[in-house]
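S.K.: only the shape, not the letters, is given here:
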């Protein structure tokens, strides 16, 4: 009787280590699964295909900016850059050369380094700071011009550019850099930039060249982007000013022919805006 009592007391003591071993094995399996899942997620992020970035850019731009033939990963890849007039547009322009990018961290920001032979002046750097309710895109200052592309790329934006079929080059510069901030669904610009159209031409006139023009953009404290259009040189004289505000674009300007070029530019002036005598009035918004 005493022997059976001692055996009964010893049985739970022998069972306890067995349960501990089974619990330890189960915990090990859970940690192994968690480790495998974490490793899979790290690998997925590290080797995420460039096509994911292409889809994000297309969606964010309303299909106005496309990264075609994307190759590599979201961290280091390349693609052909295409500009279009949007989802329903049939106009599209492919920029020469492949756009190459490298994506990494710079403090709390994502830093994107861009290169494109024949289009970008060396390496162009953007810093993106996403946040809850507020995001920021910063173009770092760069001496000289930033990018230069054939004016024909504007045709991809639709009317009126696809009618004008401009020749020449479009150049972007921003020596002090600029910042785009998004909050409550609205974008604001800080800093300034110049968009120049150099040696513009059009098959709508018999003149070899129309001229060269500069559109200056500058942000103000009211969240508006002020616009100032001027002519650097040329037979077609353009001038005007306006703004990009939360409610849309407003611009007032005029076009006219320099002395001796009135007949050659008459048809083009009829297309650019509303004729008032010798000048053509441009009104947007």
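M.R.: Alright, I've got the coordinates. From a predicted model like this one, the values you see are computed outputs, not experimental measurements.
S.K.: going forward, measure contacts between C-alpha atoms and count neighbours the same way
M.R.: Will do.
S.K.: which residue ranges of the stretch 101-250 of the chain form strands?
M.R.: Per DSSP state E, counting those that start in this stretch, the stretch 101-250 of the chain carries strands over the ranges 109-115, 124-129, 134-139, 145-150, 167-173, 178-183, 186-201, 211-219, 225-234, 236-245, 248-257.
S.K.: presented hereafter is structure B, for comparison with structure A:
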């Protein structure tokens, strides 16, 4: 009887440890998963329910910049479906549910806004170093991937407003729509301009360790400024005067 009591007490102690598992445990995991480009600060609560400030790395200066405060709640009901799921909120900036099961992980119910510079640090290769800025709103119902890079399926729609790049002086370039579509091991993206002084349309793909994009761009309106000179350097003349064919190729390490 005494032995059973000790086992019961040990079980309660273990359960208490699990329930009170500190949220700080997540910080190094987030940093590792994002290749040291995101980290959590001012972490409070537990793994199951907590909050923190999301920091992003400025790769050019090596400094960490604070972003939005996020909070999360473990969705216990998903255990009945054999999944782990966390509902994450960004205050008035939106929400997203992150889920993982034995065979796949997924991004669900995504409806959130983040600064482009905080998202850009996650981009592959030199794309992250162009000094992106402007709010970016993302929407997706379900975007899921198999473990072990076996392939993904789903779509994410991005709206980028007041888009700007540090290398292009002057007012914002414009507002753009970017659609990401996962097709197995390939990620296709389609870009269109809503409005702005830089008009660009095109499509590309990330697959087989290579990033490819082909499109057409042109300067627009009285605020076009020095865009014409930049487009001449980046592209080659298109079918119509003032339009330029843009091609981008880069190997992803």
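M.R.: Okay, I see it. These numbers were taken from a predicted model, which means no experiment stands behind them.
S.K.: list the TM-score for the superposed pair.
M.R.: For this chain pair, the superposition-based TM-score is 0.79 by TM-score structural alignment, normalised by the length of the second structure; 240 aligned residues with a Cα RMSD of 3.0 Å.
S.K.: need the strands of the stretch 101-250 of the first structure in a markdown table (columns: mean neighbour count and distance to residue 99 of the first structure).
M.R.: Shown next, in a markdown table, are the strands of the stretch 101-250 of the first structure (neighbours: other Cα atoms under 10 Å; distance: least, Cα to Cα, whole Å):
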| stretch | mean neighbour count | distance to residue 99 of the first structure |
| --- | --- | --- |
| strand 109-115 | 18 | 6 |
| strand 124-129 | 19 | 11 |
| strand 134-139 | 18 | 17 |
| strand 145-150 | 18 | 12 |
| strand 167-173 | 19 | 16 |
| strand 178-183 | 17 | 21 |
| strand 186-201 | 20 | 20 |
| strand 211-219 | 20 | 25 |
| strand 225-234 | 18 | 28 |
| strand 236-245 | 19 | 28 |
| strand 248-257 | 18 | 30 |
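S.K.: using CSV, lay out those strands together with distance to residue 277 of the first structure.
M.R.: Converted to CSV, the strands of the stretch 101-250 of the first structure look like this (distance: least, Cα to Cα, whole Å):
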stretch, distance to residue 277 of the first structure
strand 109-115, 47
strand 124-129, 45
strand 134-139, 43
strand 145-150, 33
strand 167-173, 27
strand 178-183, 40
strand 186-201, 23
strand 211-219, 22
strand 225-234, 20
strand 236-245, 15
strand 248-257, 10
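S.K.: right, so of the ones you listed, which gets closest to residue 264 of the first structure?
M.R.: Residue 264 of the first structure lies closest to strand 248-257 among the strands of the stretch 101-250 of the first structure, at 8.6 Å (Cα to Cα).
S.K.: what's the angle from the next helix or strand after the closest one to strand 236-245?
M.R.: Per DSSP states H and E, the first helix or strand lying C-terminal to strand 248-257 of the first structure is helix 262-272. Orientation check (axes from the mean of the first three to the mean of the last three Cα atoms, to 10 degrees): helix 262-272 of the first structure against strand 236-245 gives 20 degrees.
S.K.: tell me which residue of the second structure lines up with residue 74 of the first structure.
M.R.: When the second structure is aligned by TM-score structural alignment, the residue opposite residue 74 of the first structure is residue 47.
S.K.: which residue comes closest to that match once chain neighbours are left out?
M.R.: Spatial nearest neighbour of residue 47 of the second structure, chain neighbours left out: residue 23 (4.3 Å); criterion: Cα to Cα, 6 or more residues apart in numbering.
S.K.: how many residues are close by that neighbour?
M.R.: Here the number of neighbours of residue 23 of the second structure (other Cα atoms under 10 Å) works out to 18.
S.K.: residue 192 of the first structure corresponds to which position in the second structure?
M.R.: In the second structure, the residue paired with residue 192 of the first structure according to TM-score structural alignment is residue 155.
S.K.: mind listing what the closest residue to that match other than its chain neighbours touches?
M.R.: With sequence-adjacent residues excluded and distances taken as Cα to Cα, 6+ apart, residue 155 of the second structure is closest to residue 181, at 4.5 Å. With contact set as Cα atoms under 8 Å, 6 or more residues apart in numbering, residue 181 of the second structure has these partners: 153-156, 187-189.
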